[in-house]
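Trainee: let me see the structure of the following:
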Amino acid sequence: MPYLQAEGGRIYFVEQRPVRTSIPPPVIFIHGAGASHQVWIEQVRTLGRERRSIAVDLPGHGRSEGSGAHRIETYRDIVVQFMAGLGLDRTVLVGHSMGGAIAQSVALAHTEKIAALVLVGTGARLRVQPQILAGLESDPRRTIELIAAWGRAPGAPAEFLRQDADALLRTPVSVIEGDLRACDAFDIMQQVNAITLPTLVICGAEDLMTPPKYADYLHRQIADSQLALIPAAGHMVMLEKPEEVGERIKAFIANRTGRGRCPVMT
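Mentor: Next up, the predicted model:
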């Protein structure tokens, strides 16, 4: 099993490489609060046919050691350590929700290490409702089930919601709470326009947790950006529409050297 030693313990990751020569740059996928590399499996397979594609478990998540973090900056530094440990000079960072916050933080602090960004279901500020944080203490299972229920577009099959809740429940509640507190403290509304990297912003059109207005703000603030709204999808857009999300990311990276402001993708 692939592990990499980092501050606070070993970091687990999965990767796929093409049979023939890999096209640079490689891609690193970062999951959201309470999740794991599993949310990115389909996209790793799609992109891995052309270029080295890696999905990481943050500390305390999935198969990684550690106890999570309470600050986005802590996760940022671990991702940078992870990149260095793999000997990667420049990568594309793909982040979902909290992972998108981490990717933005890396981009602002270490622009030279990033070739492009893909921000999925995220924002420049991620506020968490106080009742969610309180609920994790008083009734964690019910609260996690509610989080899972809000994660997909309305009308999603109950079986999928159960699967999402079960996946979150495999993460220690203390780690989920730390993640959500890190999200709640994240606010780069006044700094995000300093991101100059080619950026693809993806959002489910029916995202209830980080609604399209969050994605639109990112698109308006990041000069060299594209915005892709995915119909009939919610916050877990990469699970709800795996092929479309994978192909959007693949096409964006292939054309990332284009100049000027990119339009909305429909």
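
Trainee: CA atoms for contacts and neighbours, from now on please.
Mentor: Fine.

Trainee: can you map out the strands along the stretch 151-266 of the chain?
Mentor: Counting by DSSP state E, counting those that start in this stretch, the stretch 151-266 of the chain has these strands, from start to end: 199-204, 225-230, 264-265.

Trainee: nearest to residue 67, of these?
Mentor: Counting by C-alpha to C-alpha, residue 67 lies closest to strand 199-204 out of the strands of the stretch 151-266 of the chain; the figure is 29.1 Å.

Trainee: and residue 114, what does it touch?
Mentor: Under the criterion of C-alpha atoms under 8 Å, 6 or more residues apart in numbering, the contact partners of residue 114 comprise 90, 91, 92, 93, 107, 197.

Trainee: for the stretch 1-150 of the chain, what spans make up the helices?
Mentor: 41-48, 72-85, 98-109, 130-138, 140-150 (DSSP state H, counting those that start in this stretch).

Trainee: residue 177: which of these is closest?
Mentor: Each of the helices of the stretch 1-150 of the chain has some distance to residue 177 by C-alpha to C-alpha; the shortest is helix 130-138, at 6.7 Å.

Trainee: mean neighbour count and distance to residue 37 added to the strands of the stretch 151-266 of the chain, as CSV?
Mentor: Below are those laid out as CSV (neighbours: other C-alpha atoms under 10 Å; distance: least, C-alpha to C-alpha, whole Å):
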stretch, mean neighbour count, distance to residue 37
strand 199-204, 28, 18
strand 225-230, 23, 22
strand 264-265, 14, 27
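
Trainee: could you dump those strands to CSV with distance to residue 164?
Mentor: CSV is the format used below for the strands of the stretch 151-266 of the chain (distance: least, C-alpha to C-alpha, whole Å):
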stretch, distance to residue 164
strand 199-204, 17
strand 225-230, 20
strand 264-265, 28
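
Trainee: would you do the same for the sequence below? I want to compare the two.
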Amino acid sequence: MLLTVDDRDAYCYTGGKPFDATLPTAVFIHGAQHDHSVWVLQTRYFAHHGFGVLALDLPGHGRSKGAPLASVGEISDWLLKLLDAAGVRTATLIGHSMGSLVALETACRAPSRVDKIALVGSAYPMKVSDTLLDEAQHHEQHAIDMVNIWSHSGIAQKPSSPGPGFSVIGGNRRLMQHIAAGNPAPVFHTDFVACNSYTNGDIAAASVRCPTLFLLGQQDMMTPPRATASLIKAMPAARVVRLDNCGHALMAEQPDAVLAHLFDFAVGRT
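Mentor: I've put the predicted structure just below:
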């Protein structure tokens, strides 16, 4: 589905069903150098089980036009405009990595618009090393390779992978290359700078009153579970789930477990 935000096309995948704003809405927010496709299993299930789904492509990513936005705050403001364009009053926000910071900031800026937030592969501060920032700016393919190594718990595929011979790591690598090829702007570097420069996490977390889920990978080297300590402390009522045999690419490495936890949280079973 194409919407218009700031006079530019904004694409949202709706899970294989027409979007219905009268249903409870689940908004899925991807991370750096990704697009809506990282949520394909989860979004299709949500859309066929009672939710209106908006799995967005952030500006400069996938099918959404324009340059990538430079800060988490700018992305949050853009997201609220997208909800307006879709006719959505309130939504459950589900964000991965950079997208988790966007969900958190949006719940702080517009609490009346957010029913629940799920923070997947999150951390705060979400610092990016100087080496990785430099590689993303000057040697993007090197940065893609580095992140792919650090985002997965191992090279062997899990039983929940689509089938023999399927490469989770290879699929993620090709997606990141596709995002790089689709926009002349330095998308990866811009995304990393947005993560690295976000400083409102503690204040935002302390302000959140809606139900919150942390979904973390035990073997995550990009956003280690211990890096969520300050956020979890600020939200003592939040539910925290740590998935074993799982790195930063939770939706690819443990897709069924991620779906089960997210859906149970969204419908209020946890």
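
Trainee: so what number do they get for TM-score?
Mentor: For these two chains in superposition, a TM-score of 0.89 is obtained (TM-score structural alignment, normalised by the length of structure 1); 255 aligned residues with a C-alpha RMSD of 2.1 Å.

Trainee: of the helices of the stretch 1-150 of structure 1, which approaches residue 121 of structure 1 most closely?
Mentor: From the helices of the stretch 1-150 of structure 1, taking C-alpha to C-alpha, the stretch that ends up closest is helix 98-109, at 7.6 Å.

Trainee: residues making contact with that closest one?
Mentor: Helix 98-109 of structure 1 is contacted from outside by 30-33, 72-73, 75-77, 80, 93-95, 113-114, 117-124, 179, 183, 186, 192, 194-195, 197, using C-alpha under 8 Å, 6+ apart.

Trainee: which parts of it are buried?
Mentor: Neighbour-count burial for helix 98-109 of structure 1, with 16 or more other C-alpha atoms under 10 Å as criterion, is recorded at 98, 99, 100, 101, 102, 103, 104, 105, 106, 107, 108.

Trainee: how far apart are it and its match in structure 2?
Mentor: When structure 2 is superposed, helix 98-109 of structure 1 averages 0.5 Å from its matched positions, counting by mean C-alpha distance after the TM-score superposition for structure 1.

Trainee: distance from that helix to the middle of the chain?
Mentor: Its chain's C-alpha centre lies 9 Å from the corresponding centre of helix 98-109 of structure 1 when counted by C-alpha atoms, centre = their mean, to the nearest Å.

Trainee: compute the inter-axis angle for that helix and strand 199-204.
Mentor: Put simply, helix 98-109 of structure 1 runs at 160 degrees to strand 199-204, going by axes from the mean of the first three to the mean of the last three C-alpha atoms, to 10 degrees.

Trainee: next, the angle from helix 98-109 of structure 1 to helix 72-85.
Mentor: For helix 98-109 of structure 1 and helix 72-85, the angle between their directions (the same axes, to 10 degrees) works out to 70 degrees.

Trainee: what range in structure 2 matches helix 98-109 of structure 1?
Mentor: Residues 98-109 of structure 2 are matched to helix 98-109 of structure 1 when aligned by TM-score structural alignment.

Trainee: closest one of the buried residues of helix 98-109 of structure 1 to residue 132 of structure 1?
Mentor: When the buried residues of helix 98-109 of structure 1 are ranked by distance to residue 132 of structure 1 (C-alpha to C-alpha), residue 98 comes first, at 15.6 Å.

Trainee: in a markdown table: the buried residues of helix 98-109 of structure 1, plus distance to residue 235 of structure 1.
Mentor: Written out in a markdown table, the entries for the buried residues of helix 98-109 of structure 1 read as follows (distance: C-alpha to C-alpha, whole Å):
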| residue | distance to residue 235 of structure 1 |
| --- | --- |
| 98 | 12 |
| 99 | 13 |
| 100 | 12 |
| 101 | 15 |
| 102 | 17 |
| 103 | 17 |
| 104 | 18 |
| 105 | 21 |
| 106 | 22 |
| 107 | 22 |
| 108 | 24 |
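
Trainee: of the residues you listed, which is the nearest to residue 44 of structure 1?
Mentor: Out of the buried residues of helix 98-109 of structure 1, the member with the shortest distance to residue 44 of structure 1 (by C-alpha to C-alpha) is residue 99, at 15.5 Å.

Trainee: and which of the buried residues of helix 98-109 of structure 1 is nearest residue 41 of structure 1?
Mentor: Compare each of these with residue 41 of structure 1 using C-alpha to C-alpha and the shortest gap goes to residue 99, at 15.1 Å.

Trainee: could you measure from the closest one over to residue 264 of structure 1?
Mentor: From residue 99 of structure 1 across to residue 264 of structure 1, the span is 22 Å (C-alpha to C-alpha, to the nearest Å).

Trainee: likewise for residue 147 of structure 1?
Mentor: Using C-alpha to C-alpha, we find residue 147 of structure 1 at a distance of 29 Å from residue 264 of structure 1.

Trainee: any idea what residue 52 of structure 1 aligns with in structure 2?
Mentor: Under the alignment defined by TM-score structural alignment, residue 52 of structure 1 is paired with residue 52 of structure 2.

Trainee: contact partners for its match?
Mentor: 14, 19, 20, 21, 22, 23, 24, 25, 26, 46.

Trainee: one more pass at 6 Å, please.
Mentor: When contacts are counted by C-alpha atoms under 6 Å, 6 or more residues apart in numbering, residue 52 of structure 2 touches 19, 20, 23, 24, 25.

Trainee: residue contacts, the second one?
Mentor: Residue 20 of structure 2 sits next to residue 52 when contact means C-alpha under 6 Å, 6+ apart.
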